[in-house]
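J.: Compute the structure for the input listed below.
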Amino acid sequence: MAIQLKSARVERWPVAGAFVISRGAREHVDVVVAEIDDDGAPGRGEGTPIDYLGEDATGCRDAILRVMPHLAGMSAEGARGAIQELMGPGAARNALDCALWDAEARRRGVPLWRLAGCDGAPAARITAFTISLAAPDRMAADAAAAAEKGFCLFKLKLTGTGDRERVAAVRGAAPDARLIVDANESWGQIDLLAEAEALAELGVEMIEQPVPVGADALLDGVYAPIPFIADESCQTAADVARIGAFYDGVNIKLDKAGGLTEALRIADAADAAGLAIMVGCMLSTSLAIAPAFVLTQRARWVDLDGPALLARDRENGFRFGGGEVAPPDPKPNP
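T.: Take a look at the predicted model:
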């Protein structure tokens, strides 16, 4: 058994409207796709470069091309172990790692969740739907439109200024929705407890990454009425022990972790530390969501709306309806 790289390429997918957070706006997303063959069993994986780590899709593609000669003659399982040492976390390793998982599952004839050691097949879950950063009235309108489509859990992108007004506007437009917020590191200069208390009064149930990476100690002694979840501050399993004293949970994203292999390690570390798990994603197609979905049965919050934020998705992608994300319909027998 030996793997071969069939393709490593960059694809561009348009966003539906624009995706705006505190660090900027995007009208499209460039992803890197790895396709391999494991003795006749195909495998595909997709990674979205993390811009705040300086990644870009072309560089990720080139990283995959550089590492493949070092994997010559290896099985998919052996190559998965090797790339944990040969490549750092990020989108390139994620795409290749997930392609290797996919190929191994197909070659063995077992579902990915079983190969990953999960207790059962993951079922449909309520997913957050992201409301991009904008003026309060714009965010309220976007939330109302999303509610009409059946979404019932909204993740609001915030920026550290005027956030209470944004949340209040969304609450007014979608009074029955569940709300979580993502500050994207923008709350380093504000009263964290006062802000958390104000948002809790508006029904917010969780705050993601309030402070900048490296400034996590700002949360020390802040006993907020709602949990703080680490995103950018928790990239790998090794980070869990370092940030566990300041956060109540971690957001696991395969692109940050560098694939499903490390994501499973993060989940184990979070469980051991008594931290809640959130499973998130970058802007992506359903190809990237498939391996992340195996973690949803372990998660308190699921935020896998990447494909729902695109103008179009891959054929036979994940299904979004009634506020839930569900696996694609089984392909009919020929």
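
J.: CA only for contacts and neighbour counts going forward, please
T.: Noted.

J.: so what's the residue nearest in space to the middle of the chain up against?
T.: Centroid check for the chain by CA atoms, centre = their mean gives Cys281 as the closest residue, at 1.7 Å. Neighbouring residues of Cys281 by CA atoms under 8 Å, 6 or more residues apart in numbering: 253-255, 289, 292, 303-306.

J.: Quick check: helices, which of the residues you listed are part of them?
T.: Mapping those onto helices (DSSP state H) picks out 254-255, 289, 292.

J.: all strands for the stretch 1-150 of the chain, in order.
T.: With DSSP state E, counting those that start in this stretch, the ranges of strands along the stretch 1-150 of the chain come out as 3-21, 24-38, 41-47, 125-126, 129-131.

J.: Tell me which of the ones you listed lies nearest to Gly274.
T.: Ranking these by their distance to Gly274 (criterion: CA to CA) puts strand 125-126 first, at 22.0 Å.

J.: wait, which of the ones in helices among the contacts of Cys281 is closest to Ala116?
T.: Nearest member of those to Ala116, counting by CA to CA, is Ala292, at 11.0 Å.

J.: My read is that that closest one contacts Val279, right?
T.: Yes: using CA atoms under 8 Å, Ala292 is in contact with Val279, at 7.2 Å.

J.: Please provide the structure for the following sequence as well, for comparison with the first:
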Amino acid sequence: MTNPSVTTRIERWPVAGAFTIARNSQTEVELIVAEVSDGTHVGRGEATPIYYEGETAELCAEAIAMRAKARTPLTRESLLDTMMEGAARNALDCALWELEAKQAGKPVWQLAGLPQPAPAATAFTISLAEPATMEAAAKAASGRHAMLKIKLDADRIEERVAAVRRGAPDARLIVDANESWDDLDIGAEARALAALGVEMIEQPVSAGEEDLLLGLGAPIPFCADESCHTHEDLDRCEGRFQAVNIKLDKAGGLTEALLLAEKARMRGMAVMVGCMLSTSLGIAPAALLAPRAKWIDLDGPLLLARDRPGGFALKDGLLVPPAAPFWG
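T.: A predicted model of the protein is given here:
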């Protein structure tokens, strides 16, 4: 079997304002796009390099080029054994999914045995800022989004969450500490946030410090993000986290993401499907996991100054899949 040809390109997309979390602030996101072709059909995949893991778009492009030169078959299954998880594998895996779908004359969701994509409510991220700024952002978003995800660090936690609650009194709230609470009384913080109506806390501790969550008796679940990339990370998460945030860029593609979702479910862990800053091309494969998720956080394109034409739309608080063929 002849391997498909592979090309990559690096794209830069402006953020709407700034996207600020505990570890950094971004005004632009750099993406890697892979295309695979059999001479008749072209499959595409977009990924966002995980900067906190040392990834860059240039390194991703190099990794994809090296894999394309290998003499072994270029298939989704072979990628699991020949590439590390991460953005490079994600871009290539998603491109291969779309190529297979076009070759088979059926959409990816059918190939994967999944439900057809449907409108779904997504969380909208409130960036870390002064409490008054976060309150205003929550008020502006509350009419369009039923669930808000609050970015936090270790400073003024309750004050910031209370400000968001004032701005959006009826919204569902989840928070993301991005590994910043190692030195805090995490159980006390969880109880305080539960009193403010927060229903889940994402990644309160640094990856590698999961044991800090043992025996806390928190009233709301903890969700692993940085601590869980693939199904092989579930052992260190079980008993510490009650849910996992599945992002294709961490998992290294839709193929591993589907496996991770199933393995998490078998352990009784809830699933969140999330994303990095991305365009709708990166969201389309991730959205296939939405029916399996308790929390959906696919607002990547909504945080950009612009998106690809024909991508996802926000309507009545729901993220609506493209009407015309877009990906897969």
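
J.: Would you give the TM-score for this superposition?
T.: The TM-score (TM-score structural alignment, normalised by the length of structure 2) is 0.97; 326 aligned residues with a CA RMSD of 1.4 Å.

J.: any common contacting residues for Ala292 and Val279 of structure 1?
T.: Lys253.

J.: Could you pull up the residues touching Val273 of structure 2?
T.: Applying CA under 8 Å, 6+ apart, the residues near Val273 of structure 2 are 245-247, 286-287, 289-290, 293, 295-298.

J.: And Ser284 of structure 1, by the same measure?
T.: Going by CA under 8 Å, 6+ apart, Ser284 of structure 1 touches 29, 31, 47-48, 306-307, 310.

J.: Which residue in structure 2 aligns with it?
T.: With TM-score structural alignment as the criterion, the equivalent of Ser284 of structure 1 in structure 2 is Ser278.

J.: Would you mind measuring from its match to Trp13 of structure 2?
T.: Relative to Trp13 of structure 2, Ser278 of structure 2 is positioned 8 Å away (CA to CA, to the nearest Å).

J.: repeat for Ala218 of structure 2
T.: Counting by CA to CA - Ala218 of structure 2 and Trp13 of structure 2 are separated by 39 Å.

J.: Mind checking which of those two has more residues around it?
T.: Taking neighbours as other CA atoms under 10 Å, Ala218 of structure 2 and Trp13 compare with Trp13 leading, 19 against 16.

J.: The more buried one and Thr48 touch, don't they?
T.: No: using CA under 8 Å, Trp13 of structure 2 is not in contact with Thr48, being 11.0 Å away.

J.: and Thr75 of structure 2, what pairs with it in structure 1?
T.: Under TM-score structural alignment, Thr75 of structure 2 pairs with Ala79 in structure 1.

J.: so how many other residues sit close to its match?
T.: If you count neighbours by other CA under 10 Å, Ala79 of structure 1 ends up with 22.

J.: What degree of burial does the corresponding residue of structure 1 for Ala87 of structure 2 show, as a neighbour count?
T.: When structure 1 is aligned by TM-score structural alignment, Ala87 of structure 2 is paired with Ala91. When neighbours are defined as other CA under 10 Å, Ala91 of structure 1 has 32 of them.

J.: residues contacting Ala91 of structure 1?
T.: 32, 46-50, 55, 60, 254-256, 258-259.

J.: all helices in the stretch 151-300 of structure 2, in order from the N-terminus.
T.: 157-167, 186-195, 234-237, 248-251, 254-266, 280-287 (DSSP state H, counting those that start in this stretch).

J.: May I see those organised as JSON lines, with mean neighbour count and distance to Ala132 of structure 2 added?
T.: Listed next are the helices of the stretch 151-300 of structure 2 as JSON lines, based on neighbours: other CA atoms under 10 Å; distance: least, CA to CA, whole Å:
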{"stretch": "helix 157-167", "mean neighbour count": "20", "distance to Ala132 of structure 2": "7"}
{"stretch": "helix 186-195", "mean neighbour count": "17", "distance to Ala132 of structure 2": "18"}
{"stretch": "helix 234-237", "mean neighbour count": "18", "distance to Ala132 of structure 2": "35"}
{"stretch": "helix 248-251", "mean neighbour count": "28", "distance to Ala132 of structure 2": "33"}
{"stretch": "helix 254-266", "mean neighbour count": "19", "distance to Ala132 of structure 2": "37"}
{"stretch": "helix 280-287", "mean neighbour count": "25", "distance to Ala132 of structure 2": "31"}
